[in-house]
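[1] predicted model, plus sequence, below.
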Amino acid sequence: MMATPVLAQESAAPEVPAAPATAQLDTVVVTGEQPGPGLWKVSKGEHVLWVLGTQSPLPQKMQWRAREVEERVAQSQAVLLSPGLYIKSGVGFWGRLALIPSLIGIRNNPDGKKLAQIVPAEQYARWQPLKQRYLGRGNKVEKWRPLFAAMELYGEAIKRNGMTGGNDLIGERVEAFSKKAGIKPTLVKVTVDVKEPRAAIKEFKHSALDDLDCFSKTLDRLETDLGNMKLRVNAWATGDLAALRALPFTNQYAACMQAMQGATVLKDFGDINAQTKQAWIEAASKALDTNASTFALLPMSDIIGEGRYLSALAERGYHVEAPDDVDEVPAIAAQP
């Protein structure tokens, strides 16, 4: 069952002590041309899969020196893009246009409630100084569900700290290299088929989301992890994998994705994260068996974080080598 949100009085925002101001961080995000990390090599016999670990966010003013990636893509017969979720609505262009009016207000809390009436008082006290610092005094976001408010806050916070979303940037460059090489990239995806999109939108607007954990972890990350976040983006940009492995990683995305998957329109489709991982492993195995060379993208957290997709390929008999020759697979395979 979904957790019941703790409601504050509707007449006024809760009177709680202000949260302490977040300490100013002096870590400088790198700029200029940077090499990025090396490539993981997965092989069996003469067949090779080259894997680039992607990172988000990335330094805002970095130019990625991607010569090795371009060369590996040019030598490959297939390119696998990062795995993701695809929502199929079964409507064409005009049908999508007709749906636009029903999307208005989709981010808002049901029944017109404000954020102060949805989140616990302690979380709202932490939210206020962060919101003022990064979003200003506007009240539009105060109508939004905690999930969407957290996403808006996070996006503006990384921008103000010299960072930008990285996965799209990397994906676009790899797609450009693929086009130049005459390869149509493969999007590894799990498809959710929404038969009646208008009804699904209406249902989503009126359904509760168990998104307080997402909201809280986003606040945690902005209060305590911005310094490490800058160190991580610098480590990716300069190719320092030892630093990436050593730095603690607080990931609010898992909690936010879990909240979205708990929505009525998605919860009947099972564990989408597990399905996505399995889809990528199957696509990678097929590509390895079929092609002499394949290039693939994976989030860095799925390579050296908890996801560790490549250990599943090792268990199937493929040989996995890290760019810095660190043999990670035995330690991964030993985990329960």
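    Ah, there it is. Numbers count the residues shown, from 1 in each chain.

[2] okay, CA-based contacts and neighbour counts for the rest of this
    Fine.

[3] burial of the residue lying closest to Ala66 once chain neighbours are set aside, as a residue count?
    Taking Cα to Cα, 6 or more residues apart in numbering, and ignoring the residues beside it in sequence, Ala66 has Pro35 as its nearest neighbour in space, at 6.5 Å. The burial metric for Pro35, expressed as a neighbour count using other Cα atoms under 10 Å, is 16.

[4] comparison target, given below:
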Amino acid sequence: MRRLAILATAAALFTTPAHAQTAPGLDDPEANVVEALVVAAKLPGPAWWKISDGDTTIYMLGVLQALPQGQAWDTSVLDHRLDGAFAVILPPEGRAGIGDLPAALALRGKLKADAPLDASVGDLGPKLARARATLGKKPDAYNGWNPLGAGIMMAGDYRKSVRLEPAEPERAIGRLARKHGLKPKPAATYKVMPLVKTAVREHSREAGLICLEGVLDEINAGPEAARAAARAWTRGDVRGAIAGPRNFQRCLLALPGMADLERRGTQDEVEALAAAMKTPGHAVAVYGIRSLVARGGVLDLMRARGFVVSTPE
């Protein structure tokens, strides 16, 4: 799923990240993939899967959480499959309203700290210094934040510096769908502030450090791995696409409730797809590519329900 509610909305509230390599021991719903689903596409552009029964077919497009700004991709197959589709199903999304702004601002106080950041990060000091230098920041740039707050701020700065666009490719998909007279709808919507409050207020010091380390590792590794995954995605190379960095996942999965939220999103996507299978014809659906091919992921669960799942080959 799009790095759904918590950090996707925190991006609007605090400025945050979108991608993520998990730390050992964390509860990671996407840790293992179904190898039979990880194949290379034959058609132009990104990989598609098909979910079908007797009279309905859903064309399933796996997407990345963000693309490098200006990354082109072949939309010809998408354009063809949108023609005559009865629906376009997007991943579940988190929503926050203008009324949530005071609560968001209040939560910033929970991310603050009196001690200098370097004094509270222990062995992460060298990684922190290197990451600050990479971002062109002064040694005291993130003082005043606790490890989680610093991780959020640094992730936002990094995303801007490498020009990652978290609205893509879904924005392009939505634009093309509307040209076909279709209104894309998310599989589910969640109120985000309760999730954000729990994650920020109840996270442990260890979770904050795990979060910060994931962000630091992503920054220090540089942008090429993410760019390579994006290039692989554009040519339908599923294995290359899912091999991209997942360091920010450490942050997400260390926070209270996030692993459960990932599973909830997958289940809600499955329910939306199963409901669509009751309508004859064809539809288009979009979901995070790793979540699609994960063991216990969307395609695995749809197959378990008796639907036929065809791979991109």
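    Nice, I can see it. Everything numeric in this text was worked out from a predicted model, so none of it was measured.

[5] tell me the contacts of the residue nearest to Ala66 of the first structure?
    Pro35 of the first structure is in contact with Trp64, Arg65, Ala66, Ala237, Thr238, Gly239, counting by Cα atoms under 8 Å, 6 or more residues apart in numbering.

[6] among the residues you listed, which one has the most neighbours?
    Ala237 (25 neighbours).

[7] so that residue: helix, strand or coil?
    Using DSSP: H, G, I helix; E, B strand; the rest coil, the structure places Ala237 of the first structure in helix.

[8] gap between the aligned partner of Asp289 of the first structure in the second structure and Ala243 of the second structure?
    For Asp289 of the first structure, the aligned position in the second structure is occupied by Lys278, per TM-score structural alignment. Note on Lys278 of the second structure: its distance to Ala243 of the second structure, by Cα to Cα, to the nearest Å, is 35 Å.

[9] between the two, which one's more packed in?
    Applying other Cα under 10 Å to Lys278 of the second structure and Ala243 shows that Ala243 carries more neighbours, namely 15 against 11.

[10] from memory that one sits against Arg227, does it?
    No. Shown here, Ala243 of the second structure and Arg227 do not form a contact pair, counting by Cα atoms under 8 Å, at 11.0 Å.

[11] can you confirm Lys184 of the first structure is in a helix?
    No. The assignment for Lys184 of the first structure, made by three-state DSSP, is coil rather than a helix.

[12] can you tell me how far it is from Ala176 of the first structure?
    Distance of Lys184 of the first structure to Ala176 of the first structure, computed by Cα to Cα: 10 Å.

[13] strands of the first structure, residue ranges please.
    Along the first structure, the stretches classed as strands by DSSP state E are 32-34, 40-44, 47-54, 58-59, 62-64, 78-88, 163-164, 186-193, 293-299, 319-321.

[14] could you check how far the third one is from the centre of its chain?
    So that's strand 47-54 of the first structure. Once both centres are worked out by Cα atoms, centre = their mean, to the nearest Å, strand 47-54 of the first structure turns out to sit 19 Å from its chain's centre.

[15] so where in the second structure does that strand end up aligned?
    Under TM-score structural alignment, strand 47-54 of the first structure corresponds to residues 56-63 of the second structure.

[16] tally of neighbours for Met62 of the first structure?
    20.
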